[in-house]
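In: Got a predicted structure plus its sequence, pasted below:
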Amino acid sequence: MKLIPTILCGGAGSRLWPVSRELHPKPFIRLADGQSLLQKAWLRGAILPDVAEMLTVTNRELLFKTEDEYRAVSVISGNRTNHFILEPFGRNTAPAIAAAALHVAESYGEDACMLVLAADHLIADQPAFAHAVKQATQLALQGKLVTFGIKPDAPETGYGYIEADIDSHLTKTGGYPVLRFVEKPTLEKAEEYLASGRYLWNSGMFCFQAGSMLREMEQHCPSILEATRACIAQSRIAEGKGFSQLDLDAATFELVPDDSIDYAVMEKSSNVAVVPCCIGWSDIGSWTALGDLAAPDAQGNRIEGEVILHDVSNCYIQSKQRIVGAVGVKDLVIIDTPDAVLIADRSRAQDVKYLYSRLKADGHEAHRLHSTVHRPWGTYTVLESGTHFKIKRIEVKPGASLSLQMHHHRSEHWIVVSGMARVVNGEHELFVNTNESTYIPAGHKHRLENPGLLTLVMIEVQSGEYLGEDDIVRFEDIYGRTQK
């Protein structure tokens, strides 16, 4: 049997703003052990037996960041081949799974099993998870579409539910036919579901043979399947050592209907089974849920970072860079980041998404980017900005290079803080060492490269009438970002 863990890495994680942003979504949030939710999801699949490759469906703007995350933990599980399906924009889970199933069927045959995992869930019990996957693959090999149902321990109103036919065992290992999927219930209904013993939380994880899913899609959502197939036919494939990627064509992908796999297939199919499991699962859907991962002090406060408290109880406070002081408050969530601070009542943590939506509607950059922005070549951090100027701290990885580019409206001063830079400035190429600088006039073609073995750190001072990130024309780029 070939098993292909398939990680769906999308969404904005709006309820975890300000740490989660559009270009730094929830899967990239790091927990106390230093690993991100995305890294944990990758390891969760990579260490299973019979894995043929690790498949990730994500936004193309997150590719290099995702590769960095995987590279940092690949030594734990041994090197796995990574295949990426890159979306130009989100189209929900049904198109993502359609593209993944078409790839797996083409590469490994329709009998290959796919294990679909969310990139932003936490599973605390890996052995129990591996056992549940073994149960699910047994059912998948019988042609079933299998979902993982979490045994509820509370009348939770924030999750969808699955009603299982508990009187009909599909296997000796405990799989059941699914009678129906239920939307997030009222508290009264959730209590009823919990008491019945027939309902499970819908985890959003699935297992099935690629061919089984494609046949169900042909029956229940043929427009999604055919539009996705047409898109793949127009898309580019790139391959390298230990990786390959399918870059979905934007024009044809826009024609793919937007729908979730639950609505498009799972709720319509009569061929769905559920494996009940207790695996320490959480979808980390709010700051309250994330805060509950930290140990409380005697007053019920959960703290991450340097915090000073006086007469404070039942608060979750996170601050990675600055000291936070709190006096005489209770039941609050306080999240401090370099460019935004969140203060919320713990009981209203789900409503943080409304702040995110407001920022997005207003076009505020705080919904999309942090002050530190990741790029394929490294990072830049905006230190200060004002009328006609902006100051950045730039870090370039060893051997990395920015694109050969030009700006119409701004000039740039570069000062090397540590390391050495190779610079193209107009018709000239020069090396700039520590404590040296160079000036790039507006309209000059230029490129910055780190030829050394250590990280290049420099300060960039921009000046001009317009300093937006879209004032850039790329002529050459090793990361494929040049304009056509």
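Out: Sure, I can see it. Residues are numbered from 1 along each chain as shown.

In: switch to C-alpha atoms for all contacts and neighbour counts from now on
Out: Noted.

In: tell me the contacts of Lys65?
Out: If a contact means C-alpha atoms under 8 Å, 6 or more residues apart in numbering, then Lys65 has His374, Arg375, Pro376 as its contacts.

In: what's the helix or strand for it?
Out: With secondary structure defined by DSSP states H and E, Lys65 is part of helix 63-77.

In: about what we covered before: can you tell me which of the contacts of Lys65 is closest to Pro5?
Out: Pro376 (24.9 Å; C-alpha to C-alpha).

In: Give the other helices and strands that the helix or strand Gly305 falls within contacts.
Out: Gly305 belongs to strand 302-310 when elements are defined using DSSP H and E. The criterion is 3 or more C-alpha pairs under 8 Å, 6 or more residues apart in numbering; DSSP states H and E, and the helices and strands that strand 302-310 contacts are strand 316-327.

In: related to what we said a few turns ago, what lies in contact with the helix or strand that the helix holding Lys65 is followed by?
Out: Scanning the chain past helix 63-77 towards its C-terminal end, the next helix or strand to appear is strand 82-87 (assignment: DSSP H and E). Contacts of strand 82-87 with the rest of the structure, by C-alpha under 8 Å, 6+ apart, involve 53-60, 63, 99-100, 242-248, 250.

In: Comparison target below:
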Amino acid sequence: MTQKIVPVVLAGGKGTRLWPLSRAAAPKQFIRFIGPKTLFQNTLERISDKARYEAPIILTNEDFRFLVAEQAREMEMKLSSIILEPVARNTAPAVAAAAVLVRNMFGEDAIMQIFASDHEIRADEIYFDCIDKAFAAAQSGKLVTFGITPTEPSTGYGYIEAGKDLGRGIFQVERFVEKPSAERARELVESGRFSWNSGMFMFPVSILLKEFAELAPEILEHANESVDRDVGDLDFTRLDGEAFAKCPDISIDYAIMEKTELAAVVPSSFRWSDLGAWNALWENNNKDADGNVVEAEATLINTQNSLVVSPHLHIAAQGLEGMAIVASEDAVYVGKLSDSQNVGQIVKALKASKKTQAMAEIHPTSYRPWGGYTSIISGDRFQVKRIFVQPGKQLSLQKHHHRSEHWIVVKGTAEVTVGETVSMLTENESIYIPLGAVHRLANPGKIQLELIEIQTGAYLGEDDIIRLTDDFGRN
């Protein structure tokens, strides 16, 4: 049994509302927007106090498992477990499975806190005071949600009405309200009884499981089965796909919180945003003297109240007011901040064309268990990539049927196997991998290995990899 909070981080969501940096294969929780850390890493930082929290449980999916592991490694953050959801089933099945896992790992008396991995939060004294209030309420048997004090009559959030005062800054939940119209939102805010629904929760595990058994038994039954039949895979745990897929696709709000008589809310005035659009990123970050938020190498002339984000390209802008300029390695978005809620229309248009479909879904940088790669340029029968390999890791022993490769080391030390020959390469040294040759790349050093790979051949797809042996069990 633990006296600490068991944090459960939901990190499997796929979203494109912050395109072009956020895409289906690289959603916003894993992207560095402002500052050196991603939203997921900022979430890990908020739960890094070992006196308050146990090591976290992360729920994610197959596509993001290596992103989760690598970004936690960068933070030197120990994780209790990385749980892989086999199919997307909204938050109620995820929370139910997490509750079963927490009970099994930490005991029935454990208190679990549910975190979204893609929210921006100022973790100050006000924030941790709210956490302490919620912990006390959960210990007394309440299912607690955090209601954010509204700063405006927003139509983008659901609302929670506070009812009976339970003392110590806790209120009984009177009701939940769906995302309202603009007029209705003004009425809710002006009443002073409503707060934004943050999607953050604190639950006593035994009480939550009892409520699932009474209010959503089908979810609990299949969540239990998915945990009972889980399978270990390297550092990950896979929930049973057949059982989990039987869970209804429903949120924890609908399944439990709107039905239970034990729901309580902590009115919370700490700074919070779900970063649902580029204007939210502008609103929630420090601005220069002209009202601009700039995370880029940029030259701005007569430009005010704008957002400029560009990890790679130098941005030059002149005569702009209230604009968003966001550049990734392969695309640039330009639009009014006031219209940035509608980026989904851009993404929909990109997906509608075969020429641009991949741009809406695939990020130029892909992560693997050994490191990853960034696509730099591609053309007819050639492709250039930046490969990065973590210390002590190696790629599979493999060969290609349709391409040859040239590797040029730019940082670190590479151990390269080609056929029966093993070579050690350092910075500015290169090697050629002929078509069909059995080869392997490894990093025997203590720092990240980086190299430029030039592929040439008739077919350059990622599926032209014949793995002979692999440290990570991939075919």
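Out: In hand now; what should we look at? Please read these numbers as outputs of a predicted model, since none were measured by experiment.

In: ok, back up a step: could you pick out the buried ones from the contacts of strand 82-87 of structure 1?
Out: Buried members of the contacts of strand 82-87 of structure 1, scored by 16 or more other C-alpha atoms under 10 Å, are 53-60, 63, 99-100, 243-248.

In: Just the ones in strands from these, please.
Out: When strands are assigned by DSSP state E, the members of these inside them are Met54, Leu55, Thr56, Val57, Thr58, Asn59, Phe243, Ser244, Gln245, Leu246, Asp247.

In: JSON lines for those, including distance to Val73 of structure 1?
Out: Putting these into JSON lines (distance: C-alpha to C-alpha, whole Å) gives the following:
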{"residue": "Met54", "distance to Val73 of structure 1": "13"}
{"residue": "Leu55", "distance to Val73 of structure 1": "16"}
{"residue": "Thr56", "distance to Val73 of structure 1": "15"}
{"residue": "Val57", "distance to Val73 of structure 1": "19"}
{"residue": "Thr58", "distance to Val73 of structure 1": "18"}
{"residue": "Asn59", "distance to Val73 of structure 1": "21"}
{"residue": "Phe243", "distance to Val73 of structure 1": "16"}
{"residue": "Ser244", "distance to Val73 of structure 1": "19"}
{"residue": "Gln245", "distance to Val73 of structure 1": "20"}
{"residue": "Leu246", "distance to Val73 of structure 1": "23"}
{"residue": "Asp247", "distance to Val73 of structure 1": "24"}
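
In: Run a quick check on Arg30 of structure 1 versus Leu37, I expect a contact.
Out: Yes - when contacts are counted by C-alpha atoms under 8 Å, Arg30 of structure 1 is listed as touching Leu37 (6.5 Å).

In: which residue ranges form the helices in the stretch 1-150 of structure 1?
Out: Under the criterion DSSP state H, counting those that start in this stretch, the stretch 1-150 of structure 1 carries helices at the ranges 37-46, 63-77, 93-108, 126-140.

In: Is it possible to get JSON lines of those helices that adds distance to Lys189 of structure 1?
Out: Below are the helices of the stretch 1-150 of structure 1 laid out as JSON lines (distance: least, C-alpha to C-alpha, whole Å):
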{"stretch": "helix 37-46", "distance to Lys189 of structure 1": "31"}
{"stretch": "helix 63-77", "distance to Lys189 of structure 1": "39"}
{"stretch": "helix 93-108", "distance to Lys189 of structure 1": "27"}
{"stretch": "helix 126-140", "distance to Lys189 of structure 1": "27"}
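
In: if you compare those, which one is most tucked away?
Out: Neighbour counts (mean count of other C-alpha atoms under 10 Å) averaged over each of the helices of the stretch 1-150 of structure 1 peak at helix 37-46, with a mean of 23.

In: Does that helix pack against any helices or strands, and if so which?
Out: Helices and strands in packing contact with helix 37-46 of structure 1 are listed as strand 3-9, strand 54-59, helix 63-77, strand 122-123; criterion 3+ C-alpha pairs under 8 Å, 6+ apart.
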